[in-house]
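Enquirer: Next come a sequence and a model predicted from it.
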Amino acid sequence: MGRTRAKAKKSALTVTKSAQSSSSSATPAISALLDKAQELIVQCDFPLARKFIDRALVRDDGSMSEKNQAKEMMGVVLLETGEVDEARELFLTLLPPHPTAPVPPPPSAHLYLAQLSADPHTALKHYQAAIDILQTQLKGKAPSPTQGDEQDEGEDEVRSNIVRAYVGMVEVWMDPEYDLCFDPAASSTCDSLLANALQIDPHNLEALQCLASVRLSQEKTEEALAALLTFPPSSPDAPPAHNQALVAALPLSVRLARAKLLLECGAYHDALNVLENVLASDDSSVEGWYLMGWGWWLVAEHQKEGGEVEGSEGLTWEDIARDSRDCLETCQMLHESQSDPDTPILEHVQELLGTLDALGIMPSPVQDDDEGDGDGWEDASDGEDVEMS
C-alpha cells in the first residue's frame, strides 16, 4: 500500500443482439441496423444510434423480436438523453395488456421500469416479474453440445440479470426515502433476497457488495468484510498480484463502491490499494480522491490512537494526516473545476479540512521533479491534542 501524493460519473442493461441476417440485399438487414445502433450506444453516440433505430422501427419486414429489440434500444437512448417519461412509456408498450405487446414480455422491460418507478411497491412487482420470466428462460436452457460457449454465455447473462433483479429489490427495501426500510421485516427480507441471489451465483460481485452493505447496516462488520473478501474467487495460495489484477479489471464505479465498503469495514490497507489503482486509471475522479483522503484520514486517526495499519510502518500520524490533506485538497479543486453535483462529498471534505486546520496539519511542501519523492515531511502540528473524529 503506497502513499499517494496529490496531483495537480447506473449502467444500462446490454441489449441482446438478434441473429445476423444472411440477406445479401442492398437494403441493410434490420439486424445490421440494430447491431450498428448497439455499437453506437456503447460509444455513447446516442443521436446517431437513434437514427439507426428509427430506420429499423419504420421497416415492416422485421420480426416481432427485432421490433421489440428496437423499442428496447430506443428506450435506452431516451433514458441516456434525459427523456425519462418517454422512455417509461416506450417500455410499457412492451408489456401486456398493451395491444402491441408480445407475450411474454422481455424481462429487461420490467427491469428498466423497476428502476424508473417512484413507488417502491410497483418497483418490487416489476423486479419480481423480471425474475419469474428469467427463471423460466433459465429452466428452458437445456444443455446442447452443438452450442457450447455461446449457450454458456447466454445462460450467464440470464443468471446475471436474475441476480441484478434481486439486488435491485434489496436496494428498494434499504432505500431511506421509502418507508419499507422501517418495516420490521426489512432485514430478514433482504437476507432472503440476497440468499436467493447468491444461490444463483455465489461469486457475483454485485450481490456480495450488496450483502456487505446490508451487514454493515446490521452492525455485523466482520460478516460484511467476509462478504467483500469472497471476491475475487481464487485459491488460497494465489499470489496477491493475481487478485489485485482481477479487482483492477472491474469498472471504475464498482471499484469505488468496493473501496468505500472496505473503509467502512476498517480494511484500510485493502481499500487504499484499490483506490491507488483507481487513481492510476483516472486521476480526475472526484470520488476517488475523496475516498483516498478519507482513507488516509482514518489511518492517521487509528495510528494517533496507538493502532497500526499495514503499509504505514515508520510514518507518524502527522505524516499520514498530511497525505490525507493533500488528497482532500485535490478532491476539492476537482469538485470545483468539474462543477461536480455531489454536495455531500464537498461538505465532508470541508469538514475534514477544518479539523486538519485545527490540528495544525499543513499541505505537503511542493517539490521539484528533480528532487525526487522523498519523505522530507515537516511537522506542522502545534502539539494541540485535537480530536480527529
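Expert: Okay, I see it. Given the structure is predicted, the values throughout are model-derived calculations rather than measurements.
Enquirer: alpha carbons only for contacts and neighbour counts from here, please
Expert: Fine.
Enquirer: Tell me which stretches of the stretch 51-200 of the chain form helices.
Expert: 64-80, 84-92, 107-116, 120-139, 149-174, 186-200 (DSSP state H, counting those that start in this stretch).
Enquirer: let's bring in a second model and compare:
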Amino acid sequence: MVKSKGKRPAGAVHVGSASNPAAAAAAAARSAASSNPRPSSGVGRHQQAAAAAGGATGERARASAAANSTEAILNRVEMLMDGLDFATAAQTCMRVLQRDPDNLRAIEAMGVIHLELGNPEPAFECFKRACALEPTSGADKFMYLGQMQSGKEAAASFETGTVLLKQEREQAIQMGEDPAEFTRRISTALASTAELYLTDLCHEDNAEELCGTLLEAAIAEDPTNAEAIQTFASYQISKQNPERALALLRDSLALWHRRRAGYDTYRINPNEDLEDDMDPEVADLRQVVDPMLDGEDVMDDQDLPPYDFRINTAKLLIELEQYEDASYVLGQLMREDDEVVQVWYMFGWLYFITSDYAAAFECLDTAQRMHAQTQCDDEPMLVHIQELLGEINNNNLIARFSAENGQSGENDDGSMAQ
C-alpha cells in the first residue's frame, strides 16, 4: 500500500504540532538561526575563549619545553660561566647530567666549572670520562686532562690533543675560517709536551733530543708564541747555555713585557703602614706592597700571558741574574693578586740574592705563613723558604747588612732587627 501524503506512522510526533511545544520552539529557533545569523551566544564565547586559552597554554608549554631543552640549559651554563658565576653554573649543569649522564658537552663544562671552583679531583674525573666517551674529536678535553696528569700519561693526552687540533685546523681552513687560533694552540700544545721532557720525563731515553725537536716544531708553528719561546729558554738553561737562554727569554719578553719610561721596579716596604683597602688576610701579616710606580698599567690584562707562565718568567729571570726585570714582573703579579705564596717567596728569594735581607725576611716570613694558611702542597718551596730564613737569622744578616750600610738595624719599636 502506498502511503498518502500527509500521513505519518502511528505514534510519530510532528515537530511543529501543538502537542510538543518544546520541539516546536527548538525548530523555530533553528529556523531563525539559519535565516538570520547572529552573534555567538554566551556558551559560544566561552568555547572560543577556552580554545584560545588552550592555544596559549600550548604555546607556553612549547616555550617552556624549549627553554628547558638540553641545548638551552647548556647555553645558559656557558653564559653563567662567562659571567664567572660558577656556583650557579654547576647547579644548572647538573640538571642536564641528571637526565643525561653521558652528555659530553655537559661533562666537559662541569670539568671546567670544577676547576674554577678549586675542585681538581672531580674535574679530572670529568675530563677523563669525556675523553673516554669521545676519543676521536674535541681537543680541549685532552688538553685539560694532560694539564692535570704527569709523566707519560700527560704526554699521551697532549699528543692526542695536538693531533685533534690539527684536524680542527684543517676543517677550519676548508670552511674558509682563519686558522690562526688553532695554530697558536698547536704551538702551545707542542711546547707543553716538550716541557714534560724537561721535568717528569727528563730521565727518558732521548729526552733532550725529543724536547728540542718538539720546541723547534712549536716555534715553527707560531714564531710569536711567547710560551713556546720561553720554554725553549728553559731548555737552553738545562743544556748549560745561559747566553742562548737569555736571548730567547728576551725574545719572549719582547712579545708582552713592554716597559715604559718612568716605570721603576716594585719593592716590598716592610716598614710602611698598611693601606686601608688591603685584604684583611694580608693585613694580618703586616706586609705591604709598595709599587713605586706612577701612571697606568703597562698592558691590559687581556694582553698578558697566564699568571703561572709569568711566575716562571720571573724564576728564569732570577736564574739568569736579570734582577730588575724579575722585580718588575713579580711586582705586576703582586698587584694582580697579593695572596699567592709563590710570588711572596720569589720576592724574598730575589731580595736575599741582592742582599736586602730586611725585605727578604719580611717576604719570606709572609710566604711561610701563607703556605700554612692556604695548605699549599709545594714542600720544596717551603724547605727553601725555611733555609733562607734560617740563614738570615743564624747569621744575623739584617743587623750586619744594616751596619755595613750605615743603618741602625732597629725595628720600628726600637729593638734590634733579628
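Expert: Perfect, I can see it now. All values derive from a computational prediction rather than experimental measurement.
Enquirer: rewinding a little: could you look over the helices of the stretch 51-200 of the first structure and pick the most buried one?
Expert: Sort the helices of the stretch 51-200 of the first structure by mean neighbour count, taking mean count of other CA atoms under 10 Å, and helix 107-116 sits at the top with a mean of 23.
Enquirer: Burial check on Leu334 of the first structure, number of neighbours?
Expert: By other CA atoms under 10 Å, the residues close to Leu334 of the first structure number 19.
Enquirer: Counterpart of it over in the second structure?
Expert: Under the alignment by TM-score structural alignment, Leu334 of the first structure pairs with Met370 in the second structure.
Enquirer: Which element, helix or strand, includes its match?
Expert: Assessed by DSSP states H and E, Met370 of the second structure sits inside helix 357-373.
Enquirer: Which neighbouring elements make contact with that helix?
Expert: For helix 357-373 of the second structure, the packing partners by 3 or more CA pairs under 8 Å, 6 or more residues apart in numbering; DSSP states H and E come out as helix 341-353, helix 379-394, helix 397-404.
Enquirer: still on that earlier bit, could you dump the helices of the stretch 51-200 of the first structure to CSV with distance to Leu352 of the first structure?
Expert: Output for those, formatted as CSV (distance: least, CA to CA, whole Å):
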stretch, distance to Leu352 of the first structure
helix 64-80, 35
helix 84-92, 37
helix 107-116, 34
helix 120-139, 35
helix 149-174, 28
helix 186-200, 32
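Enquirer: Of all those helices, which one is nearest Glu378 of the first structure?
Expert: helix 149-174 (45.3 Å; CA to CA).
Enquirer: Check which helices and strands that closest one sits against.
Expert: Looks like helix 149-174 of the first structure contacts helix 120-139, helix 186-200, helix 205-217 (3+ CA pairs under 8 Å, 6+ apart).
Enquirer: quick one: which of these is nearest Pro363 of the first structure?
Expert: Once those are compared by CA to CA, helix 205-217 is nearest, at 33.2 Å.
Enquirer: what's the following helix or strand after that closest one?
Expert: helix 221-229.
Enquirer: Quick one: average offset of that next one versus the second structure, please.
Expert: When the second structure is superposed, helix 221-229 of the first structure averages 1.7 Å from its matched positions, counting by mean CA distance after the TM-score superposition for the first structure.
Enquirer: In the second structure, what stretch matches that helix?
Expert: So helix 221-229 of the first structure sits over residues 242-250 in the second structure, by TM-score structural alignment.
Enquirer: Show me what that stretch is in contact with.
Expert: The contact list for stretch 242-250 of the second structure (CA atoms under 8 Å, 6 or more residues apart in numbering) reads Ile229, Gln230, Phe232, Ala233, Ser234, Tyr235, Gln236, Ile237, Leu320.
Enquirer: same thing with stretch 123-137 of the first structure?
Expert: With CA under 8 Å, 6+ apart as the criterion, stretch 123-137 of the first structure contacts 104, 106-108, 110-111, 113-117, 158-159, 161-162, 165-166, 168-169, 172.
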